[in-house]
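K.L.:
Below are the sequence and a predicted model for it; my questions follow.
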Amino acid sequence: MHVIIEPVTAFAQNCSLLICEQSAQAVMIDPGGDPQQLIALTTKQGCKVVKIILTHGHLDHVGAAKELAEYFQVDIIGPHHDDQFWLDALPQQAQMFGFNAAEPFLPTSWLVHQQRVHFGEQELEVRHCPGHTPGHVVLISHQDKFVIAGDVLFKGSIGRTDFPKGNQAQLVSSIKQQLFDLPDGYVVYPGHGPITTIGDEKRHNPFLSGRFG
């Protein structure tokens, strides 16, 4: 699988384009904004977007989802249903974060824990990882040994938990139960910032080693 990370929005949110090299089918994960930039990326790659997937309901991760779903004529899937309140509150989020006006929308379907998402010859495992938001999910490719982590886990840090319904203890528990059972070599593609690995975060992340957590 070919993984392309394209930062979008003023928050440098990492939109992920996953391309099945055998079929050229692709999924776009967390298109938070800059839709024309993302359309140009898919044109350059010569791939066919067949799904848009959302890890959670924050505006910098979902802001261009509806427009791109209409452009590509595809479904939006995810996040977990517990993040519906964030999607319902998109107008308020736009005001809070200084984004252009955003309208509420619902995905075509919600994601659930241990669901499998398929495209081309690829499979992604869904794991529910609440804490940053109650409905946050991560997506794992066991074939290619990587995690699309959204705002759950970062290089040397973890997601914020000071938003409504955030919970730091729950987030730490989600990481340790749902991510740290993966082999150390799995690559982590976070929602912001540089990539890391499960092993590096087990060993060095101060929020998960007891120094801050």
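P.N.:
Now that the structure is in, tell me what you want to look at.
K.L.:
going forward, measure contacts between C-alpha atoms and count neighbours the same way
P.N.:
OK.
K.L.:
thought residue 153 was touching residue 159?
P.N.:
Yes - Residue 153 lies in contact with residue 159 (CA atoms under 8 Å); the separation is 6.1 Å.
K.L.:
Doesn't residue 43 belong to a strand?
P.N.:
No - membership of residue 43 in a strand is not supported by DSSP: H, G, I helix; E, B strand; the rest coil, which gives helix.
K.L.:
what number of residues lie near it?
P.N.:
For residue 43, the count of nearby residues is 10 (other CA atoms under 10 Å).
K.L.:
swap in the one 10 residues further on?
P.N.:
Using other CA under 10 Å, residue 53 is surrounded by 26 other residues.
K.L.:
Please apply the same query to residue 159.
P.N.:
Neighbours of residue 159 under the rule other CA under 10 Å: 22.
K.L.:
what sits against it?
P.N.:
Residues in contact with residue 159, defined by CA atoms under 8 Å, 6 or more residues apart in numbering, are 132, 151, 152, 153, 171.
K.L.:
any chance of those in TSV, plus distance to residue 145?
P.N.:
Converted to TSV, the contacts of residue 159 look like this (distance: CA to CA, whole Å):
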residue	distance to residue 145
132	23
151	19
152	18
153	16
171	22
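K.L.:
most surrounded residue in the residues you listed?
P.N.:
residue 153 (30 neighbours).
K.L.:
what separates it from residue 95, distance-wise?
P.N.:
Distance from residue 153 to residue 95, counting by CA to CA, to the nearest Å: 26 Å.
K.L.:
And the strands in this protein, which stretches?
P.N.:
For the chain, applying DSSP state E gives strands covering 2-8, 13-19, 25-29, 48-53, 75-77, 116-119, 122-128, 137-141, 146-150, 153-154, 157-158, 187-190, 196-197.
K.L.:
Comparison target, given below:
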Amino acid sequence: MKIYPHYSPQGSVNSYLVGNEVSKEALIIDPGKITGEVINHIEKNGYTLVGVFITHNHIRHYGYGLPTLLKIYNPRVYAADQALVGKHGKMLWGDCTIPIAGFSVECFSVPGHSPDSYLFKIDNCIFTGDSLTAGITGSTLHSFAAKTLAEQLEKKLFIHDDALLLFPGHDPPTTIGAERKFTHLSIFKVDKSMVNFIPYKK
């Protein structure tokens, strides 16, 4: 497996091209913006793009890139919002495993940052979208959503080994071990805007 990260200043988001060197197939996680560089990675490696996985329905994570991909390739789209999937793929519901591109993509529903938020695990890597970035959980609209997100991350993310790599929708990669040490899920405080919930240390 090879991972090609791509940062888009338009929306300040990370996208990830995940290639299988054996099957010569590839997936894209959160196609925030698809540039010539991304297309070149696909073409130069001889990949067939077979899937697009979207962690949540926030336009910065798909709006600039998904239409471009659908004009050039014919991938199946996987997301928990039917508006994103349309006629191009499969709507995700609950936790599931999808065999695609020679991988087993484990899909974990983690509502909180948004109702449709998902984590995607491929081998020893987990793509977290905005549910978790380095040192902080995703923003939420109210305390119930913050509590829900914390509970889901405890059950579905922090059960994994410390060495697993995390690839977020924003900011640099991290590991389960680092986040277990620095991200506190059980205690939240409200910021001044009364919108985002951020973890803090006592």
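P.N.:
Looks like it came in fine. Keep in mind it's a predicted model, so treat the numbers as computed, not measured.
K.L.:
TM-score for the pair, please.
P.N.:
The TM-score (TM-score structural alignment, normalised by the length of structure 2) is 0.83; 188 aligned residues with a CA RMSD of 2.3 Å.
K.L.:
follow-up on the earlier one: of the strands of structure 1, which approaches residue 209 of structure 1 most closely?
P.N.:
Among the strands of structure 1, strand 157-158 comes nearest to residue 209 of structure 1, with 10.9 Å by CA to CA.
K.L.:
What range does the closest one cover in structure 2?
P.N.:
Aligned by TM-score structural alignment, strand 157-158 of structure 1 falls on residues 136-137 of structure 2.
K.L.:
ok, the counterpart of residue 171 of structure 1 in structure 2 - contacts?
P.N.:
Superposed on structure 2 with TM-score structural alignment, residue 171 of structure 1 falls opposite residue 149. By CA under 8 Å, 6+ apart, the residues touching residue 149 of structure 2 are 110, 111, 112, 113, 131.
K.L.:
What is the nearest of those residues to residue 3 of structure 2?
P.N.:
Residue 3 of structure 2 lies nearest to residue 131 out of these, by CA to CA, at 20.1 Å.
K.L.:
Does that closest one touch residue 137 like I think?
P.N.:
Yes - the criterion here is CA under 8 Å, and residue 131 of structure 2 meets it with residue 137 at 5.8 Å.
K.L.:
Identify the residue nearest the residue nearest the centre of structure 2 in space, chain neighbours excluded?
P.N.:
Nearest to the mean C-alpha position of structure 2, by CA atoms, centre = their mean, lies residue 129 at 3.2 Å. Nearest non-adjacent residue to residue 129 of structure 2, counting by CA to CA, 6 or more residues apart in numbering: residue 169, 4.2 Å away.
K.L.:
Let me know whether the one you found touches residue 134 as I believe.
P.N.:
No - the criterion here is CA under 8 Å, and residue 169 of structure 2 misses it with residue 134 at 10.2 Å.
K.L.:
The two - which one has more neighbours?
P.N.:
Between residue 169 of structure 2 and residue 134, counted using other CA under 10 Å, residue 169 has the larger neighbour count: 26 against 19.
K.L.:
Map the more buried one onto structure 1.
P.N.:
Counting by TM-score structural alignment, residue 169 of structure 2 lines up with residue 191 in structure 1.
K.L.:
hang on, its match packs against residue 15?
P.N.:
Yes - judged on CA under 8 Å, residue 191 of structure 1 makes contact with residue 15 at a distance of 7.3 Å.
K.L.:
how about stretch 110-117 of structure 2: buried residues?
P.N.:
Residues 110, 111, 112, 113, 114, 116, 117 are the ones in stretch 110-117 of structure 2 that count as buried (16 or more other CA atoms under 10 Å).
K.L.:
next one: stretch 173-191 of structure 1
P.N.:
Neighbour counts over stretch 173-191 of structure 1 (16+ other CA under 10 Å) mark 173-175, 179-180, 182, 184, 186-191 as buried.
K.L.:
swap in stretch 116-124 of structure 1?
P.N.:
Going by neighbour count (16+ other CA under 10 Å), the buried part of stretch 116-124 of structure 1 is 116, 117, 119, 122, 123, 124.
K.L.:
which part of structure 2 lines up with that stretch?
P.N.:
Mapping stretch 116-124 of structure 1 onto structure 2 (TM-score structural alignment) gives residues 97-105.
K.L.:
Counterpart of residue 178 of structure 2 over in structure 1?
P.N.:
By TM-score structural alignment, residue 178 of structure 2 lines up with residue 200.
K.L.:
separation between its match and residue 184 of structure 1?
P.N.:
Distance from residue 200 of structure 1 to residue 184 of structure 1, by CA to CA: 7 Å.
K.L.:
what does residue 148 of structure 1 give?
P.N.:
Remark: distance between residue 148 of structure 1 and residue 184 of structure 1 (CA to CA) = 15 Å.
K.L.:
ok, now residue 156 of structure 1?
P.N.:
15 Å.
K.L.:
Same list (the buried residues of stretch 110-117 of structure 2) but as CSV, adding distance to residue 50 of structure 2.
P.N.:
Below are the buried residues of stretch 110-117 of structure 2 laid out as CSV (distance: CA to CA, whole Å):
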residue, distance to residue 50 of structure 2
110, 24
111, 26
112, 29
113, 27
114, 26
116, 22
117, 22
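K.L.:
Looking at these, which is nearest residue 38 of structure 2?
P.N.:
Closest approach to residue 38 of structure 2 among the buried residues of stretch 110-117 of structure 2 (CA to CA): residue 117, at 24.3 Å.
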